[in-house]
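1. Please find the sequence and the predicted model below.
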Amino acid sequence: MAQALDYRTLEAAATWYVQLNAAQPSDAQLQAWQDWLGKSQAHAQAWARVEKLQRQFGSLPADVALPTLAGVRARRRAVVKTLAMLLAVGATGWSVHESTPALALMAELRTAKGQRRQVRLSDGSQLELNSDSAVDIHFDGQQRQLRLYRGEIMVQTASDPAARPFEVQTAEGRVRALGTRFSVRSDDGQSRVSVLQHAVEIRPVDNPLLMLRLEAGQSVSFDQRQIGSTHSAAPGTGAWTQGMLTVIEWRLADFVSELRRYRPGMLRCAEGIADLRLSGAFRIDDTDTILENLSASLPVKVRYLTRYWVSIEAV
């Protein structure tokens, strides 16, 4: 029978999350965590609540997800308290302003990790959302605008009798379609645009006089002030719309980072195997099989601490 959990137990579960997530855990740390987990039903219940939050958020909210925080060591105690409070109130009681960005949570169109979505817009344009994405639609008599708060979209624009411009706005700037098919991805303070047909115009939000015309077959990243160097779009660009991830000579660490976009929970790659290379086409709807294939094709082993806590390590 489930029992009430006191704050001290929840704080202990939060502390274990911090310790296991701040660096590659040693075998001794993992054994100590497992010993703590097995000591009481309350410990198991508290850890189950951590896993529930991982499932609900895809990963824990950005404000408490330690790998993304600067100065983790200095803020560790504060983060433990914040996470323990989150565990205490549960996901439904947590203010959207204190977790993932409020606008993303309230966006008109959203996808969870591992989910994709296709939408036909009112003007006939086709919109596809990749995993863990959030978009608002703003169409009026003067413009057609999509606001991408996070994640990635693919757009196939339709001609408009009213000749309204079609734009995608991100935190970093604006992408104006010139009758085209293109993708936009926004994360970690950068937007990346790849054009499959025709062209787009890009303007950073804090440098609107800077403009780049990006042609079919090209890709570029930009932040709020600058636009990077244009290069050829990577092979397999847009393959996610068909449920595929195509890579050629990727570092294992980069591949795992990309795979995290499609798999709820924690997925880690040990530093010692980060530079291993792999190529192939992988079905992103079945990340368990992808992990099995990794251990079969590379000198690595996949350790499941729980269903939502996976570590890729050297053999």
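-> Sure thing, it's come through. This one's a predicted model, so the numbers in the text were calculated from it and none came from an experiment.
2. Going by C-alpha atoms from here, please, whenever you check contacts or count neighbours.
-> Will do.
3. Can you check my assumption that Gln34 lies in a helix?
-> Yes - Gln34: assigned to a helix according to DSSP: H, G, I helix; E, B strand; the rest coil.
4. ranges for the strands of the stretch 51-200 of the chain?
-> 109-110, 117-120, 126-129, 134-139, 144-156, 166-169, 173-177, 181-187, 190-197, 199-204 (DSSP state E, counting those that start in this stretch).
5. Show residues contacting the fifth one.
-> Spelled out, it's strand 144-156. Outside strand 144-156, the residues that touch it by Cα atoms under 8 Å, 6 or more residues apart in numbering are 103-104, 125-139, 164-171, 180-187, 238, 241.
6. Show me which of these are buried.
-> The neighbour count (16 or more other Cα atoms under 10 Å) marks 103-104, 125-137, 166-171, 180-186, 238, 241 as buried among the contacts of strand 144-156.
7. sorry, back to before: distance to Ala44 for the strands of the stretch 51-200 of the chain - can I get that in JSON lines?
-> Shown next, in JSON lines, are the strands of the stretch 51-200 of the chain (distance: least, Cα to Cα, whole Å):
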{"stretch": "strand 109-110", "distance to Ala44": "32"}
{"stretch": "strand 117-120", "distance to Ala44": "35"}
{"stretch": "strand 126-129", "distance to Ala44": "36"}
{"stretch": "strand 134-139", "distance to Ala44": "33"}
{"stretch": "strand 144-156", "distance to Ala44": "33"}
{"stretch": "strand 166-169", "distance to Ala44": "44"}
{"stretch": "strand 173-177", "distance to Ala44": "46"}
{"stretch": "strand 181-187", "distance to Ala44": "34"}
{"stretch": "strand 190-197", "distance to Ala44": "39"}
{"stretch": "strand 199-204", "distance to Ala44": "48"}
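8. and the comparison structure, right after this:
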Amino acid sequence: MNPDITDCMDGSVAEQGVQWFLINRDGALSDVQRRAFLAWLRRSPEHVRAYLRALDLHRQVGEAMPAASSDLLEGMLMEAGARRPTAKVVPLFARNAVSNAVPARRGRRRWAALAAAACLVLVLGASLSRLWPQEQVLAAGHGELRELVLADRTEVRLNADSAIRVRMGWLDRRVELLRGEASFDVAPDRRAFEVQVGELRVRDIGTVFDVSRRLQNTRIGVVSGEVEVWRGDSDQQRLARLVAGRVVLVDNDTGAVQPLDMPASMLLDWQHRKVSFLDERLDEVAAAFNRHNRVQVVIEDDAAAAMRLSGSLDADRIVALQAFLARDPRFKVQRRGDTVHVHSR
């Protein structure tokens, strides 16, 4: 931004919007001015709205008032929020003390300026959805597996009873895993891609990865590429950098990272409606099955919840899980209606 622009870009956002409008009316912007103007627009959606308000005020008042009222029009614009910029600015309408040959030229210029302003409004209006971060919540229902393609072409697969909040901004792409499990095949883009799970943030580095929000921890596995795992907001701490084939558990309370010796094929078994578990707590196994079934597994005591299991079963076959647990001498299993109760012996 050159010194003249820097000098005039003060005051409120509304003032700056009118100042930029007046500077644009001086003709084609230089490369420096154009970059400064675009940077100002991208800084905040409020900047875009301020500029659109200045354009709209110019259009409405300019059409309703004769050229002889140009002083009043410019006064209204300045009163709406701008001091006269120190940069060279052409008045909104030519003064009356001009030769008779000027009004026709002035009228043509005014209509050309209005047409240009209208085109700019359309362009900015079409771009507003990209400047303003788009946020939406996407979910898979109970027992449902869902495949999605985000606006940036990232492919997402949601496990049953899972939900994410997606925010596509100008400078970044953020996904919050609200519950359950999701895998991401991240599309190349200049914007960073980040998945938030509680206080954890998983930053993509060109990756296919899986994130599971669990009872005591968060499981993160990388199929290809790399991710970084961070904790905290203002005082951030990098916990791990994971390459392809790595799977870890991150404790939800302490942030402690525990590596898992789990193949990627097992990590993504849920996409084929299987629940695979390797040295897993029973309460985590039960939660995985409960996402898929009307019949729910209830763990009745802490001792049973903490016992560890390994196996692989069809996600929608709760009878198979019931039989699997009944064969284990550590458990007492009872089925009452739509509930399977599991106690420790």
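-> In hand now; what should we look at? Here the structure is a predicted model, which means the values were calculated and not measured.
9. what's the TM-score here?
-> Scored against TM-score structural alignment, normalised by the length of structure 1, the superposed chains reach a TM-score of 0.55; 206 aligned residues with a Cα RMSD of 3.2 Å.
10. re earlier: nearest to Arg263 of structure 1, of the strands of the stretch 51-200 of structure 1?
-> When those are compared by Cα to Cα, strand 144-156 sits nearest Arg263 of structure 1, at 13.8 Å.
11. average gap between that closest one and structure 2?
-> When structure 2 is superposed, strand 144-156 of structure 1 averages 1.3 Å from its matched positions, counting by mean Cα distance after the TM-score superposition for structure 1.
12. so that strand matches what in structure 2?
-> Taken onto structure 2 by TM-score structural alignment, strand 144-156 of structure 1 occupies residues 173-185 there.
13. And that stretch, what's buried?
-> In stretch 173-185 of structure 2, counting by 16+ other Cα under 10 Å, buried: 173-185.
14. cool, and stretch 79-92 of structure 1?
-> For stretch 79-92 of structure 1, a neighbour-count test (16+ other Cα under 10 Å) marks 79-88, 91 as buried.
15. what residues does that stretch touch?
-> 7, 10-11, 13-15, 18, 49-50, 53, 56, 64, 94.
16. and that stretch, which stretch of structure 2?
-> By TM-score structural alignment, stretch 79-92 of structure 1 lines up with nothing in structure 2.
17. what residue is smack in the middle of structure 1?
-> Centroid-nearest residue in structure 1, with Cα atoms, centre = their mean: Arg261, separated by 4.2 Å.
18. For Met244 of structure 1, see how far away Arg277 of structure 1 is.
-> Between Arg277 of structure 1 and Met244 of structure 1 the computed distance is 18 Å (Cα to Cα, to the nearest Å).
19. Would you check that Gly17 of structure 2 makes contact with Ala54?
-> Yes - here Gly17 of structure 2 reaches Ala54: they are 6.5 Å apart, a contact under Cα atoms under 8 Å.
20. which one of those two has more residues nearby?
-> Gly17 (26 against 23; other Cα atoms under 10 Å).
21. Read off where whichever strand or helix holds the more buried one ends up in structure 1.
-> Mapping Gly17 of structure 2 onto the secondary structure by DSSP states H and E places it in helix 13-24. With TM-score structural alignment applied, helix 13-24 of structure 2 matches no range in structure 1.
22. For that helix, name the packing helices and strands.
-> Here helix 13-24 of structure 2 touches helix 45-64, helix 70-79, going by 3 or more Cα pairs under 8 Å, 6 or more residues apart in numbering; DSSP states H and E.
23. and after it, which helix or strand comes next?
-> helix 31-43.
24. who does that next one touch, helix- and strand-wise?
-> helix 45-64.
25. Over in structure 1, find the residue span the helix it packs on aligns onto.
-> By TM-score structural alignment, helix 45-64 of structure 2 lines up with nothing in structure 1.
26. what comes up buried for that helix?
-> For helix 45-64 of structure 2, by 16+ other Cα under 10 Å, it's 45-59, 61-62.
27. what comes into contact with it?
-> With Cα under 8 Å, 6+ apart as the test, helix 45-64 of structure 2 has contacts from 13-14, 16-18, 20-21, 40-42, 73, 77, 114, 117, 121, 124, 128, 131-132.
28. Which among the residues you listed count as buried?
-> Buried residues within the contacts of helix 45-64 of structure 2, counting neighbours by 16+ other Cα under 10 Å: 13-14, 16-18, 20-21, 40-42, 73, 77, 114, 117, 121, 124, 131-132.
29. got the residue ranges for the helices in the stretch 151-300 of structure 1?
-> 252-259, 287-297 (DSSP state H, counting those that start in this stretch).
30. hang on, the earlier thing: most widely separated two among the contacts of stretch 79-92 of structure 1?
-> Tyr7 and Gln56 (21.1 Å).
31. related to what we said a few turns ago, nearest to Ile248 of structure 1, of the strands of the stretch 51-200 of structure 1?
-> strand 190-197 (17.4 Å).
32. just checking, what packs against that closest one?
-> Strand 190-197 of structure 1 packs on strand 181-187, strand 212-215, strand 218-222, going by 3+ Cα pairs under 8 Å, 6+ apart.
33. Specify the stretch among those that is closest to Ala22 of structure 1.
-> Closest to Ala22 of structure 1 of those is strand 181-187 (Cα to Cα; 21.0 Å).
34. which residues are contacting the closest one?
-> 148-157, 168, 170-171, 191-198, 238.
35. any idea how far it is from the chain center?
-> 13 Å (Cα atoms, centre = their mean, to the nearest Å).
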